[in-house]
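1. Only the shape, not the letters, is given here:
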């Protein structure tokens, strides 16, 4: 925390900071600094297009984007029990369905071949660096293959962690951090939302209101965790905390 003597706010909160991005909270305003202007442009456009509650874009002065805080509280955090009710998780599933039913955003999305190549490359790095046990990598790489198939693209959030979904009175009142939004696989959003919170998958699916291939969901859980582990370690985060990425990978064994 950094105290301010002037400017009408009591403190600045560093929400997240690493070599690629930083987010600061100043009162009810979030200041997002990103080295990649493309991500900022995507966020601004996605917020304008999304048919669900989002923050307001207040101003943009590259590389800084200022957005409003959203009401409510986050659906939960990875590695901790969710404080949200079952009804809130159902509402989150319904909000995701509303997003996926919207017209596609007019920019390209992830390509399955590129994502498969990314998985192969990352597994090779994990094996070469001895970051994870070989059998853990091998098994989760096999599980992840279920997600490496063609899909009909929908408007996805692209980084729908539970910390990005805010609820109040069992209603979704805000979804934040839209820099990865694109046309993509609907099940990727559902898997990201329930990563580490498998006990709420049925609630999310109930709200989503469509049949879901559970093998693909598990595939995306493995894919996302394998891709994330090395990056998290290199940026000062701990994927080995209870309920986090390593536990997600171990659950597939």
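-> Arrived safely, thanks for sending. Because the structure is predicted, anything quoted here is derived from the model rather than measured.
2. C-alpha from now on. contacts and neighbour counts both.
-> Noted.
3. show me the contacts for the residue most central in space within the chain.
-> Closest to where the C-alpha atoms of the chain average out (C-alpha atoms, centre = their mean) is residue 159, at 2.5 Å. Taking C-alpha atoms under 8 Å, 6 or more residues apart in numbering, we find residue 159 in contact with 177-178, 180-181, 189, 192.
4. which stretches of the stretch 101-250 of the chain form strands?
-> Counting by DSSP state E, counting those that start in this stretch, the stretch 101-250 of the chain has strands at residues 154-156, 165-168, 171-175, 182-184.
5. How far does whichever helix in the chain runs longest sit from its chain's centre?
-> With DSSP state H applied, the helix covering the greatest number of residues in the chain is identified as helix 214-234. Helix 214-234 has its average C-alpha position 11 Å from the chain's average C-alpha position, going by C-alpha atoms, centre = their mean, to the nearest Å.
6. I'd like to know which elements that helix is packed against.
-> For helix 214-234, the contact count by 3 or more C-alpha pairs under 8 Å, 6 or more residues apart in numbering; DSSP states H and E identifies helix 112-129, helix 134-144, helix 186-194, helix 245-250 as packing neighbours.
7. one more structure, for comparison:
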């Protein structure tokens, strides 16, 4: 969300059958077919105790947000140019969010995760996306994440490119439509997915006990349950997905 674009240029940031995000100058316009997601996003941004984009206006089905200064912490599948201190600052921001009062709406249950995990693993094997042994190995690992947890206020989709930094400071976190109550390790896993070299930096900034094995388990679960959605929404062949590379690399 850099502020250097010609105001006359329209950039399609994200576009698929469920939602689209357009950028015009320093304004981002999100159009979502599901107004519940927009409701959650607005409430989460107004209550989360971390920097978020300024809401300019809302007129269903659209939401306009001001650009954030700085640049994304990184991109999935690409090396991050951000400093270890910036990654640690991201961890500290996540801890602030997790220490906040719970949002009033629930998140996904362990049963919901388990059901989707089973369905997606079957799809991956049936469509020969990955060898059965890779799916089985990752499924066993993913299932260890589905233990009882104490819920916290989670972002719910804390991809590395949803965290913006300037230097070593977090300037804002975007895309709050999946915010809910959930497992703290889930946010930490999504943030560090594909960037295991920065897990230590994030945990240092987070400043609390973090089970690295649970983070790795959520890496497997996140990847196993995302591949089909990406394939069916026009993101290319699964062979090129960073998520598939993560699944192949998991021990």
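-> Received it, and whenever you're ready, just let me know what you need. All figures in this text were calculated on a predicted structure; none of them were measured in a lab.
8. about what we covered before: between the contacts of residue 159 of structure 1, which is closest to residue 36 of structure 1?
-> Distance ranking of these against residue 36 of structure 1, using C-alpha to C-alpha, places residue 180 first at 11.8 Å.
9. Correct me if wrong: that closest one contacts residue 161.
-> No. With contact taken as C-alpha atoms under 8 Å, residue 180 of structure 1 and residue 161 are classed as non-touching, separated by 11.7 Å.
10. out of those two, which sits in the more crowded spot?
-> Set side by side, residue 180 of structure 1 and residue 161 show unequal neighbour counts under other C-alpha atoms under 10 Å, the larger going to residue 161 at 23 against 19.
11. Could you check how far the nearest residue in space to that one that is not next to it in sequence is from residue 20 of structure 1?
-> Once flanking residues are discounted, residue 161 of structure 1 sits nearest to residue 193: 5.0 Å by C-alpha to C-alpha, 6 or more residues apart in numbering. According to C-alpha to C-alpha, to the nearest Å, residue 193 of structure 1 stands 23 Å off from residue 20 of structure 1.
12. same deal with residue 242 of structure 1?
-> To residue 20 of structure 1, residue 242 of structure 1 is 26 Å away according to C-alpha to C-alpha.
13. Neighbour count for those two, which is higher?
-> residue 242 (14 against 10).
14. Please name the nearest non-neighbouring residue to the more buried one.
-> Using C-alpha to C-alpha, 6+ apart and skipping the chain neighbours, the partner closest in space to residue 242 of structure 1 is residue 79 (5.5 Å).
15. and that neighbour, how many neighbours?
-> The tally of other residues near residue 79 of structure 1 (other C-alpha under 10 Å) stands at 18.
16. what do we get in structure 2 for it?
-> In structure 2, the residue equivalent to residue 79 of structure 1 is residue 77, according to TM-score structural alignment.
17. do the same with residue 58 of structure 1
-> Looking across to structure 2 (by TM-score structural alignment), residue 58 of structure 1 lines up with residue 56.
18. so after the helix or strand where that match lies, what's the next helix or strand?
-> Counting by DSSP states H and E, the element that carries residue 56 of structure 2 is strand 55-59. Past strand 55-59 of structure 2, heading to the C-terminal end, the next element that is a helix or strand (DSSP H and E) is strand 62-66.
19. which outside residues touch that following strand?
-> 26-32, 38, 53-58.
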